[in-house]
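*Asks:* Sequence and predicted structure, then a few things I'm wondering about:
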Amino acid sequence: MLKAGLMMKQEMLLSSILVHAERFYGWQEVVSRRVEGDLHRITFKAMAARARQLANALHGLNIQQGENIATIAWNSHRHIEIYYAVAGMGAVTHTLNPRYTPQQLIYIINHAQDTTIFFDLTFAPLIKAIAPHCPSVKNWILLIDEDKMPADPPVAGLLNYEALLKAQNDEYVWPEFDENSACTLCYTSGTTGNPKGILYSHRSTMLHAMMSNCADAIALTRKDTVLPVVPMFHVNAWGLPYAALMTGCKLVMPGPQLDGPSIYDLLERERVTVAAGVPTIWLGLINHMKQNGLSFSTLKRSLVGGSAVPVSLIKEFDEMGVELMQGWGSTEMSPLGTVSKLSGDERSLPKQEQYEIVAKQGRTIFGVDMKLLAEDGTELPWDFEQSGELHVRGHWVLHEYYGGDGAKAFSHDATGKRWFATGDVARMAPDGLMQITDRTKDVIKSGGEWISSIDLENIAMSHPAVLQSAVIAIPHEKWNERPFLIVVKRPGMEVSKQDILNFYEGRITKMHIPDDVEFVDAMPIGATGKVQKSELRERFKGLRFV
């Protein structure tokens, strides 16, 4: 018979992070560039008090535990207050991505049955367009100072966030409940079909934040200042609003200004040591810095994720004295699955070899397991030669989609363990190093071989005249499919198609070199900062190779 341990039982609830932050790091700051245009400062202690005021206000609006409370907002102290107040009282924070189309947002809001929506003034036109089609929403709350409320509100009965808080005191005791209760809800940005919901629990979110702070992951400390450029509507800003408050780390929130000059100003002004965002953000920042002869004075580490990181970007960060950490995961994984950081031995390798290691997706952090499956469902060895579809399971990996959608993404092994199919094609080394070679829908099947679009994109990105690249498959009479390279040039630089194709010589098998190159002014970027290859396929759907 199992014997019960004699340890305290304490539910893992997000409210405990806020209580800890106020009690032990109450002096620490959250700095926000607000929609109002100013740079706002607030301590953890004051923010925790405002979160309790908000919880009282939500009760005053008759919001019940389990209700989905949505946000359409930028990264700010107000958004953090909502994160903690809503989840802390037992409701669910549902972050909506404003980069979705109005039709997608209407579908998501109705699917989730959101009852209250907080939003920034930036999105007032969007709210005006979608509100008539969202019958479940009872309260629309604008995140702005009282004296800046619009004369022509986007919806009838519009409430003001600051007025709601002002009417409440900060006396509130966070309730205790089951740690497996839902706390946040995010929807995927799938390129086919409707977006699907991932409903996170307090327990899964706490464990994810705790492990993201381990030494081989993001490793925030109270000595750090972190700038999450990754939006709070993108997988809860990768868990940073939780991880930072756990450790007493200063938070700098960029608000709506995500351009290179604005990000650089915040990095330097607030002496940021750690930053996080998708590759497109950092490419814009590096380009701004190069054009203006700028350098980093305090930034030491940058977490980059959302899509594959080119070796050229890793090299540029290193030459500026910044360690680039590549994170891999997905919305279904909260999102962190692996982190690519150099080990002690790897730091003694030649620089180019170091860059190529970091360009891989790295090793799992504790809490996530993974395996590779062949097309016939058999498990593949970790020999770094054979590629297969990557399946994962773990403490913060979803068990099923919200509403029961997407059942085909799950399977059970011979022992009954449940696995999630990520849709990524990967290979693994015997020591656990993992490399994504493609998405199952993006891999190019040519003459019986699988050609990795990611490998081809990374080589193109290492050319000094290339700012962005994307590779898609084009039908071919003989080879079934052939790679087609699409390129955005760096401002002020010129390069020809032949120059690009010649650049591949000696860097990859001749059979894998793209058949053609097309130059474009800009890439189509989706709701989470990724290049939308579906749009590129549509644009070039009439192209055929012979």
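*Replies:* On my side now, so go ahead.
*Asks:* all contacts plus neighbour counts: C-alpha atoms, from now on.
*Replies:* OK.
*Asks:* for the closest residue to Ala308 other than its chain neighbours, helix, strand, or coil?
*Replies:* What sits nearest to Ala308 in space, not counting adjacent residues and going by Cα to Cα, 6 or more residues apart in numbering, is Ile454, at 7.1 Å. Recorded secondary structure, Ile454: helix (DSSP: H, G, I helix; E, B strand; the rest coil).
*Asks:* What number of residues are in the vicinity of Ile454?
*Replies:* Applying other Cα atoms under 10 Å, we find 22 residues neighbouring Ile454.
*Asks:* so Leu283 sits right up against Pro310, yeah?
*Replies:* No. Between Leu283 and Pro310 there is no contact under Cα atoms under 8 Å: 10.1 Å.
*Asks:* neighbour count winner among those two?
*Replies:* Counted by other Cα under 10 Å, Leu283 and Pro310 do not tie: Pro310 has more neighbours, with 24 against 17.
*Asks:* and the comparison structure, right after this:
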Amino acid sequence: MFPSTMMDIPLTVQNIFWRVERLFYDKPLATYTESGEAIRSTYGELARNVHRLASALAKEGVREGTRVGTFGWNTQRHLECYFAIPCMGAVLHTINVRLFADQLEYIIAHAEDEVIFCDRSVLPILEGLAGKIPTVRLVVLMNDGPEPTGKLPRTVDYHEFLASGDDHFAWPTLDERAAAAMCYTSGTTGNPKGVVYSHRSTMIHSLVAALPDSVNISEVDTLMYAVPMFHANAWGLPYAAANAGASQVFSDRFLDAERVVNLLDREGVTISAGVPTVWLPVLNLLDQTGRKLPKLQRVLCGGSAAPPALIAGLRRHGIRLVHAWGMTETSPLASLTRIRSTMLDWPEEKQLEVAAKQGVIVPTLEWRIVDLETGNEQPWDGKSIGELQIRGPYITGTYYNDPTASEKFMDGWLRTGDVATIDPLGYVQLVDRTKDLVKSGGEWISSVELENLIMAHPKVLEAAVVGLPHPRWQERPVAAVVPKPEYRGQLTADEIREYLADKVAKWWLPDEVVFLDALPRTSVGKFAKNQLRDQLADVAKRWSASATA
């Protein structure tokens, strides 16, 4: 081998923190409280707190490799944990506050967390686990709110904890392949699975996320991500924004449409991010009130497929929705949709078709689609479907301490569980999750495509489609629809089916349309289709009873 002469400097989260502390110390940060007021700060103040926090943790016996959990919403203090914990060599474990108690008990014990930083608003949830999380010896309360009941072994206020630390902490030299953070999947089937992010993977992801044809983050931007910081490192945006020197705004746990619009407007946010269920009510509010968000340039949207009606609707207000796709296992940003220069003279309707896809894979990653039955790689023709598989330097290669991990990998590729097509230009379009495809009469029906079409109806706010067991056809689709508030009690099932009649094959039409006030959601805001199937179980029973009558 002919050796290079490049310096062998490890890629670590310390690189990002150096930029925050030395280059961008004057850039503003803001955390919004329940009252709607902003607590204002700077990266410089954050950096001082990060040193004190790391020092205080070291005095508590936290060492390289120690797992330190966070159990809270989007705040500056959470971002201080994002830096102090991995920069000192410990492992940041962001814990999903929306998980069920048994799942929380499992992941805290599985990760062997020793310290947990907790928002007081979710302290009762953590106290409900008292006696079941034996590795936890200290809980640091990050903000104001209810006082602890004494059920947990030891609690301390964040300010008091910072005061116990020194003004300067000497950062150790870290291996770039050492663990920086970990996050568990939402565990829709079986126990949640732990994904461990290395310093190297985190740094590469931060650089890729900021690229012009990616999220496109620069020092002039202000970011407010409606993605919770407890989920997949808030899509990696806290680190990517800090690395670029962009300002950050934190919404805590408050994401109703009125508050989101007020915050975006007041802070002059240029880039935001969140799941479709955040942006659908925002669009509805903008349409109803005529309010404007002149500074907001683009919204990164993922978690589930964004309906074309949402993309077109935000575009009417001068906001570009950038469709993205990723998973906890992919750090998570894997692909984004950008309209290429060669498409700019295409009709708007054709551009919208492209914008509704999940996009082109980002640099450093590769993907392929594999036939669900044969395992053969499928062509990129925009028609052939298969399971989407992916690999790259920030894609997980296994799950933490999980003997079943091999089931999710194939020849060095991560099996995503998403069914997709890839067109000749490399744009992927998700057809469905493997478990959510509807198999009817030997043919596949895409629940995602049906949902998007239904949500384009002007009277519909949200829709989810599931397949239910059918005595003749194996499965048939059922649509659960939430009308817009002004149309509740007016929208009919026949109206939905008539709307779909010229848009899909007749055998795709939902056998039943059920109207609900709200759709069940997962811990990260996606439609909880397992719960929805349970809610609609009586429909399948009725089909079965009718067939045997």
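*Replies:* Received it, and whenever you're ready, just let me know what you need. Small disclaimer: the values here were computed from a predicted structure and weren't measured.
*Asks:* what TM-score comes out when they're superposed?
*Replies:* Remark: TM-score between the superposed chains equals 0.96 [TM-score structural alignment, normalised by the length of the first structure]; 539 aligned residues with a Cα RMSD of 1.5 Å.
*Asks:* can you tell me what part of the first structure stretch 248-255 of the second structure aligns to?
*Replies:* Alignment of stretch 248-255 of the second structure against the first structure: residues 251-258, by TM-score structural alignment.
*Asks:* if I look at whatever residue of the second structure lines up with the residue nearest to Ala308 of the first structure, how far off is Thr434 of the second structure?
*Replies:* Ile454 of the first structure maps onto Val448 in the second structure, with residues paired by TM-score structural alignment. Val448 of the second structure sits 12 Å away from Thr434 of the second structure, taking Cα to Cα, to the nearest Å as the criterion.
*Asks:* before we move on, what about Trp507 of the second structure?
*Replies:* 20 Å.
*Asks:* which one of those two has more residues nearby?
*Replies:* For Trp507 of the second structure versus Thr434, neighbours defined as other Cα under 10 Å are more numerous around Thr434 (16 against 13).
*Asks:* Alignment lookup: that one to the first structure.
*Replies:* So, by TM-score structural alignment, Thr434 of the second structure is matched to Thr440.
*Asks:* so its match touches Ala421, yeah?
*Replies:* No. Under the criterion of Cα under 8 Å, Thr440 of the first structure makes no contact with Ala421, lying 10.6 Å away.
*Asks:* Give me the common contacts of these two.
*Replies:* Residues within reach of Thr440 of the first structure and of Ala421 at once, by Cα atoms under 8 Å, 6 or more residues apart in numbering, are Glu389.
*Asks:* list the buried ones in the one helix or strand Phe161 of the second structure maps to?
*Replies:* Per DSSP states H and E, Phe161 of the second structure falls inside helix 158-163. Residues of helix 158-163 of the second structure classed as buried by neighbour count (16 or more other Cα atoms under 10 Å): Tyr158, Phe161, Leu162.
*Asks:* Counterpart of the last one over in the first structure?
*Replies:* Aligning on TM-score structural alignment places Leu162 of the second structure opposite Leu165 in the first structure.
*Asks:* from memory its match sits against Leu58, does it?
*Replies:* No. Look at Leu165 of the first structure against Leu58 with Cα under 8 Å: they stay out of range, at 9.6 Å.
*Asks:* coming back round to it: now, which of the buried residues of helix 158-163 of the second structure sits nearest Val481 of the second structure?
*Replies:* Using Cα to Cα, Tyr158 is the member of the buried residues of helix 158-163 of the second structure that lies nearest Val481 of the second structure, at 44.0 Å.
*Asks:* show me what contacts that closest one?
*Replies:* Contact analysis of Tyr158 of the second structure by Cα under 8 Å, 6+ apart lists Val140, Leu141, Met142, Asn143.
*Asks:* quick one: which of those is most hemmed in?
*Replies:* Result: Leu141 is most packed of the contacts of Tyr158 of the second structure (other Cα under 10 Å), 26 neighbours.
*Asks:* ok, now how distant is that residue from Gln76 of the second structure?
*Replies:* Plainly put, Leu141 of the second structure is 14 Å away from Gln76 of the second structure if you go by Cα to Cα.
*Asks:* Ala209 of the second structure now?
*Replies:* For Ala209 of the second structure, the distance to Gln76 of the second structure equals 21 Å [Cα to Cα].
*Asks:* what do you get for His51 of the second structure?
*Replies:* Taken as Cα to Cα, the span from His51 of the second structure to Gln76 of the second structure is 14 Å.
*Asks:* Contacts only, for the equivalent of Gly318 of the second structure over in the first structure.
*Replies:* Aligned counterpart of Gly318 of the second structure in the first structure: Gly321 (TM-score structural alignment). Residues counted as contacts of Gly321 of the first structure (Cα under 8 Å, 6+ apart) are Phe296, Leu299, Lys300.
*Asks:* ok, now with 7 Å
*Replies:* By Cα atoms under 7 Å, 6 or more residues apart in numbering, the contact set of Gly321 of the first structure is Lys300.
*Asks:* and which of the contacts of Tyr158 of the second structure is nearest Gln288 of the second structure?
*Replies:* Within the contacts of Tyr158 of the second structure, proximity to Gln288 of the second structure (Cα to Cα) peaks at Asn143, which comes in at 35.3 Å.
*Asks:* The closest one reaches Asp119, doesn't it?
*Replies:* Yes. At 5.9 Å, Asn143 of the second structure counts as touching Asp119 under the criterion of Cα atoms under 7 Å.
*Asks:* quick one, strands of the stretch 401-549 of the second structure?
*Replies:* For the stretch 401-549 of the second structure, strands defined by DSSP state E, counting those that start in this stretch occupy the ranges 409-410, 413-422, 428-433, 438-440, 443-445, 460-470, 474-483, 512-515.
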